[in-house]
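1. Generate a structure from the sequence data that follows.
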Amino acid sequence: MIWFLRHYPITILVAAPYALLFVPMAVFNANPQTPFILRLLGAALIGTLLVETAAGAARPRPRWRPDITAVSASHCHLYLVARLVAVVSIAASITGARAGQGTIFTQLGDEVAASPVARVTALSAGWSYLAFALLLSSFLGGHAKRARVLGWIGLLVAGQIATAALTGITSPLFGFLSFVAGAGAICGLFRVREVVILGVVLLLAWPTLFAVRNDIRVEGGVSVADDVSAQDRMRLDLQLAHAAEYDVPVDVGQPGPSEFVRYGLVPRILDADRPTISTGALINQYLGGSATSSYSFLALGNVYFLVGWLGVPVYFAGWAALALLLLRARGAPGPIRLSLFCFVLAGPLLWSSGYPDAMIAFLQHTVAALPVFVLLLLLKKRMPGRHSVDRKSEVRLPLAADLRTTWRA
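-> Below is the predicted model:
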């Protein structure tokens, strides 16, 4: 398992949720579209496997020199910046939710949160992922102990929970947790067994979280379906398999190149009058629903539905190639490259994301992170700063071994 994670991290990341949840759920419930799900997953894995195999053949013994500790050592204030970004991201997320940004109530009203507060907080879009990446880089670079980094990541998760309580939407929370688990496992912050334990805890907690979410929605005046249980909502295999019922590709009016530029590169505060963009709402209308609700076949199903069979391996191969370039090209990644790598994992390659909106989100997150990237470059020093610590004395041997096997092939 360690060997495969070391050589095929992107393939593991793409396959894991389907191998652990989708396929077992489909088999257990005798889903007639199980072969379709397996073919779809196989098409995606063909793309990632080809890219990662080619990368391994081009560099049979990739060694990152200088290693990540030396690369990050020059960023002497990295851990401080990471904590500041974490605080800002938590505050902005909660404040924006209180102002109506991204809530179920705004969504059902087909409105955009127009308050100045909501527009300002939107400037920090993706900073929770950025904070995680910088905290991870601080740990890998020897600037912070693992326990302290995990504590700050816990605060980020708490911020996501508080935001979910205000918005009445839990999918971003589970997406963030999936991202944290996947990126942390790939980069050596978490052991595989810790990720498994996290998954089990989430499965056990889901019925309670589902009930709490419904209570929040009812209190806000939103009706919920009494005949849909927590177990029904876990049938993600049905959500994905629904795409098999249509002739593909389908044009629902999804975003094109001009929308990528307008929504991905221009902050809303500079284009306040633009309408909301939601491919999920367009798909829902195509399926006969209303514009105030959305439907997604998840990342894998959306690519198939909107692009067709050929688009699946091409899409995943392209993003896998970018992820590998950010992770391995020219030695170990510094905090900026690691942040961009995390944006790829949190957007286009995240199982719960929606194509093509996740690609726009990747651009938004990159643009929003530019001030932090500039700050990191301005604070960069030639010599390690006083915050550096001796990795040998701070990291326990089993974790150090995990890091060596993860970062060196």
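2. When you work out contacts or count neighbours from here on, use the C-alpha atoms and nothing else.
-> Fine.
3. unless I'm mixing things up, residue 95 is touching residue 121, no?
-> Yes - Residue 95 is in contact with residue 121 according to Cα atoms under 8 Å; the separation is 7.3 Å.
4. Could you check which of those two is surrounded by more residues?
-> Neighbours were counted for residue 95 and for residue 121 using other Cα atoms under 10 Å; residue 121 has more, 21 against 18.
5. what's the neighbour count on residue 172?
-> Neighbour count of residue 172, defined by other Cα under 10 Å: 15.
6. tell me which element it falls in.
-> Assessed by DSSP states H and E, residue 172 sits inside helix 171-186.
7. Over to residue 11?
-> Here residue 11 is assigned to helix 9-17, by DSSP H and E.
8. thought residue 123 was touching residue 267?
-> Yes - with contact defined as Cα under 8 Å, residue 123 reaches residue 267; the gap is 6.8 Å.
9. so how many other residues sit close to residue 271?
-> Residue 271 has 11 neighbours, counted by other Cα under 10 Å.
10. swap in residue 36?
-> For residue 36, the tally of surrounding residues (other Cα under 10 Å) stands at 15.
11. elements contacting the helix or strand where it lies?
-> In this structure, residue 36 sits in helix 34-58 according to DSSP H and E. With contacts defined as 3 or more Cα pairs under 8 Å, 6 or more residues apart in numbering; DSSP states H and E, helix 34-58 has these neighbours: helix 9-17, helix 23-28, helix 236-241, helix 298-307, helix 311-328.
12. Show me the one of these that comes nearest residue 185.
-> Among these, the nearest to residue 185 by Cα to Cα is helix 9-17 (9.1 Å).
13. circling back to that earlier point, compile the helices and strands packed on helix 34-58 into JSON lines and extend it with columns for mean neighbour count and distance to residue 131.
-> Formatted as JSON lines, the helices and strands packed on helix 34-58 follow (neighbours: other Cα atoms under 10 Å; distance: least, Cα to Cα, whole Å):
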{"stretch": "helix 9-17", "mean neighbour count": "21", "distance to residue 131": "20"}
{"stretch": "helix 23-28", "mean neighbour count": "16", "distance to residue 131": "33"}
{"stretch": "helix 236-241", "mean neighbour count": "20", "distance to residue 131": "29"}
{"stretch": "helix 298-307", "mean neighbour count": "24", "distance to residue 131": "24"}
{"stretch": "helix 311-328", "mean neighbour count": "20", "distance to residue 131": "17"}
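14. before we go on, could you also do this sequence so I can check it against the first one:
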Amino acid sequence: MLRRAPVTTQLAIPYGILILPQALLYGNEHIAFIVGILGLALAGCAPVEVLLRTRRRDELLVASRERLESYGGILRVVALLACAAGQASGIVSASFGVGTVAAQLGLIRPLTPVGPLLSIFSTWTVSGAALLVAAHLAGQLTRRTLNLCFLIVITLEGVRTAITTITASLISLTVYLVILGIFAGTLRLRTCVLAVVAVLLIWPSVYELRNAIRQESGVHVSASVDAFDRLRYDQQISRAADIVDIPIDIGQPDLPDTLRYGLIPRFLDPDRPTLSTGNRINVFLGGTQTSSFTFLPVTTLYVLQGPLATVAFYAVLAIILAIALRSGSRLTPWRLIVFGLVSAGPLSWFAGYPDSTIGCIQGLVAALPLLAVLHLARRRRMLPSPDAPRRWTRGRSVRDPVAPPDRRRGLPEDHQVEPDRPAA
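-> Here you go, the predicted model:
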């Protein structure tokens, strides 16, 4: 289901296991509003994914293996280096105060040059994880090794979370890696259910630890909100039901600004304002500039752009993923990176619009060096070797590229192939 309807599935999962059950359990009076907002998004993506049906996941993965094998071992190397660089840049940035709660509240001043310089690597973790899946499909990583790599990435994100005291990024990255694992077939449903139960059991302890770290940094923590109140995401959506005039204007980026933020790295445009849609929404609701609030992805888009834009936005996302995973095609690194960035960005459970969309565009730009290295490595592997046998094509003698030993239909490496002779 995730393979054939990725947008519909990723929209429905958080509502089915987290948002709607809590709304029903606690008797949320705005449950009809919550269902209606979800219906707008599904009205945009579901018809597109029904019309542009793709092949079954197992058929696609088998057909893609030969193409992914052509990249050789560099695929695994680039994937690991991208994940390492992405997580290292996040930890280093957090160590200098970038993205921490204390910096947002003005309690500390982050080191200014660090954030812009390391921001280009911030999305490499997402791209690197998608390339790890590509390496697994190419037979370069076993299922156990892939899951171990994902676990290491989550652990490093936990280190960064301990510094920033912001748990949203850890939860979002964990959900994204689970989505990748399900897509690649390395995670079973039973494992996912056990993981959800484990997260719910340890969440109160994690919440208390986060609050303790914040208090040590001088950040005020409200004692009236406990760990499970923090999981009442249905209440976040419900606050939008009281807004009368939809859409609202809080100075959110328009299309030119979205492209400016997405296509131009910050170190080339250091004077542009910081994206702060969550802070602007919090001020609109009567809060302070130092706090952030969103209505979760779908409802935030609805509040800022209106119902028609909500339908159109998720229809476009469905078209993008249908093209990336279209029927009759084989998975390639760039297709998997597009799937990963969309899943970790606009389709993330806790993303905010338009920040997540801009982040997705930034991730595509930042992934270009990775894709360029893979393209050049594959092209070099496919170049004809001087020792390759000759064949005749339209009266000319050309050399065939030498296939790797495992692609020679079982022939030994020292087997000599006689060159084709031109027809008389």
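15. TM-score of the superposition?
-> The TM-score (TM-score structural alignment, normalised by the length of the first structure) is 0.88; 383 aligned residues with a Cα RMSD of 2.2 Å.
16. Helix or strand next in line after the helix holding residue 36 of the first structure, which one?
-> Once the chain leaves helix 34-58 of the first structure, the next helix or strand it forms, by DSSP H and E, is helix 68-73.
17. Mean deviation, that following helix versus the second structure?
-> Once superposed with the second structure, the aligned residues differ from helix 68-73 of the first structure by a mean of 0.9 Å; criterion: mean Cα distance after the TM-score superposition for the first structure.
18. Give me the buried positions along that helix.
-> For helix 68-73 of the first structure, the neighbour count (16 or more other Cα atoms under 10 Å) marks 68, 69, 70, 71, 72, 73 as buried.
19. If we ignore the residues flanking it in sequence, what's nearest the most centrally placed residue in the second structure?
-> Taking Cα atoms, centre = their mean, the centroid of the second structure lies closest to residue 344, which sits 2.3 Å from it. Nearest non-adjacent residue to residue 344 of the second structure, counting by Cα to Cα, 6 or more residues apart in numbering: residue 176, 5.7 Å away.
20. Who are the contact partners of the equivalent of residue 355 of the first structure over in the second structure?
-> Structural alignment (TM-score structural alignment) places residue 355 of the first structure against residue 353 in the second structure. For residue 353 of the second structure, the contact set (Cα atoms under 8 Å, 6 or more residues apart in numbering) comprises 277, 297, 300, 301, 346.
21. Doesn't residue 353 of the second structure lie inside a helix?
-> No - assigned with DSSP: H, G, I helix; E, B strand; the rest coil, residue 353 of the second structure falls outside any helix and is coil.
22. mind checking how far it is from residue 145 of the second structure?
-> Taking Cα to Cα, to the nearest Å as the measure, residue 353 of the second structure and residue 145 of the second structure are separated by 35 Å.
23. Please apply the same query to residue 156 of the second structure.
-> From residue 156 of the second structure to residue 145 of the second structure the distance is 17 Å (Cα to Cα).
24. Give me the more crowded residue out of those two.
-> Regarding residue 156 of the second structure and residue 145, a neighbour count based on other Cα under 10 Å identifies residue 156 as having more, with 18 against 13.
25. Okay, and that one sits in which element?
-> In this structure, residue 156 of the second structure sits in helix 143-164 according to DSSP H and E.
26. now for that helix, which elements pack on it?
-> Judged by 3+ Cα pairs under 8 Å, 6+ apart, the packing partners of helix 143-164 of the second structure are helix 74-95, helix 124-137, helix 168-184.
27. please redo it, this time with the cut-off set to 10 Å
-> Counting contacts by 3 or more Cα pairs under 10 Å, 6 or more residues apart in numbering; DSSP states H and E, helix 143-164 of the second structure packs against helix 74-95, helix 101-104, helix 124-137, helix 168-184, helix 189-216.
28. Relative to residue 335 of the first structure, how far out is the aligned partner of residue 314 of the second structure in the first structure?
-> Counting by TM-score structural alignment, residue 314 of the second structure corresponds to residue 316 in the first structure. Using Cα to Cα, one obtains 24 Å as the distance from residue 316 of the first structure to residue 335 of the first structure.
29. now do residue 112 of the first structure
-> Applying Cα to Cα, the value for residue 112 of the first structure to residue 335 of the first structure is 33 Å.
30. out of these two, which sits in the busier spot?
-> Per other Cα under 10 Å, whichever of residue 112 of the first structure and residue 335 has more neighbours is residue 335, with 26 against 19.
31. Matching that one against the second structure, which residue comes up?
-> Under TM-score structural alignment, residue 335 of the first structure pairs with residue 333 in the second structure.
32. Next up, the contacts around that match.
-> With contact taken as Cα atoms under 10 Å, 6 or more residues apart in numbering, residue 333 of the second structure is in contact with 67-68, 71, 75, 79, 127-128, 130-135, 339, 370-371, 374-375.
33. Return the residue of the second structure aligned against residue 186 of the first structure.
-> Aligned counterpart of residue 186 of the first structure in the second structure: residue 183 (TM-score structural alignment).
34. thought that match was touching residue 9?
-> No - using Cα atoms under 10 Å, residue 183 of the second structure is not in contact with residue 9, being 11.5 Å away.
35. okay, and the common contacts of these two?
-> Counting by Cα under 10 Å, 6+ apart, the residues touching both residue 183 of the second structure and residue 9 are 1, 2, 3.
36. Can I have the buried ones of these as a PyMOL selection?
-> Selecting only the buried entries of those in PyMOL, with 16+ other Cα under 10 Å as the criterion:
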select buried, resi 3
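37. can the shared contacts of residue 183 and residue 9 of the second structure go into a markdown table with extra columns for secondary structure?
-> Formatted as a markdown table, those follow (three-state DSSP):
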| residue | secondary structure |
| --- | --- |
| 1 | coil |
| 2 | coil |
| 3 | coil |
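38. What does residue 171 of the second structure correspond to in the first structure?
-> Aligned by TM-score structural alignment, residue 171 of the second structure pairs with residue 174 of the first structure.
39. contacting residues for that match?
-> 157, 160, 161, 164, 180, 202, 352.
40. gap between residue 61 of the second structure and residue 68 of the second structure?
-> From residue 61 of the second structure to residue 68 of the second structure the distance is 10 Å (Cα to Cα).
41. Please identify every residue contacting each of these two.
-> Jointly contacting residue 61 of the second structure and residue 68 under the rule Cα under 10 Å, 6+ apart are 134, 137, 138, 330, 331.
42. No further questions, thank you.
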